[in-house]
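> Give me the fold of what follows.
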Amino acid sequence: MNSIVSALRFFFTYTLDRPDLARKLVRTRHPRNLPVVQSRDEGVRLLNPTTLKHQVTLSVTYGAGLRVRPQN
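Reported below is the predicted structural model:
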């Protein structure tokens, strides 16, 4: 929704040269929630697959470069 409002605001301000109409457009706000973080035990259990199929899947995704960058 916000991208549409931004596009219309640009259209009214620069293309039609009607900034008075662009002022009436307001962007919506939505609450930002923190992501759910797994515990260390859940992470270890996830990275230690029990079946060969899960081990191969994990190895292929890691080998393909689907890694998570550490946050600073």
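> only C-alpha atoms for contact and neighbour calcs from this point on.
Fine.
> quick one: buried residues of the longest helix seen in the chain?
Longest helix in the chain, counting residues (DSSP state H): helix 52-63. Buried residues in helix 52-63, counted by 16 or more other C-alpha atoms under 10 Å: residue 58.
> Show me what whichever strand or helix holds residue 42 is packed up against.
Using DSSP states H and E, residue 42 sits in helix 40-47. Using 3 or more C-alpha pairs under 8 Å, 6 or more residues apart in numbering; DSSP states H and E as the contact test, no helix or strand touches helix 40-47.
> one more to put side by side:
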Amino acid sequence: MAGFMDRAKEQAQRGLTQGKQKIDEVQAQRAGSDLLKNLGAAYFAEQRGSGSPQATQQALQSLESHIAAHGDGFLRA
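Here you go, the predicted structure:
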């Protein structure tokens, strides 16, 4: 009986770990998409004359930092 309980506990722990990894992945993708949207908005505003090159550069740097930390998988989704 103890062997069964140990296996069940290990399986439950593995499921929790996989679930947390998936949640982290989804959150990183969502953050990346938001940063990409911010870059587009900053570029659009700059082109229309209501934004600044500094805002566009800052949005680009934020996006590049996110890609360096989490990869660029959200660009393909």
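> where does the TM-score land?
The TM-score (TM-score structural alignment, normalised by the length of structure 1) is 0.34; 32 aligned residues with a C-alpha RMSD of 2.4 Å.
> follow-up on the earlier one: by how many degrees do the longest helix of structure 1 and helix 40-47 diverge?
100 degrees (axes from the mean of the first three to the mean of the last three C-alpha atoms, to 10 degrees).
> Spatially nearest residue to the residue nearest the centre of structure 2 (excluding sequence neighbours)?
Central residue of structure 2 (C-alpha atoms, centre = their mean): residue 28, 1.6 Å from the mean position. Nearest residue to residue 28 of structure 2 in three dimensions, chain neighbours excluded: residue 70, at 6.8 Å (C-alpha to C-alpha, 6 or more residues apart in numbering).
> do residue 47 of structure 1 as well
Closest to residue 47 of structure 1 by C-alpha to C-alpha, 6+ apart is residue 58, at 7.9 Å.
> What distance do you get for that neighbour to residue 52 of structure 1?
10 Å (C-alpha to C-alpha, to the nearest Å).
> before we move on, what about residue 63 of structure 1?
When residue 63 of structure 1 is compared with residue 52 of structure 1 (using C-alpha to C-alpha), they lie 16 Å apart.
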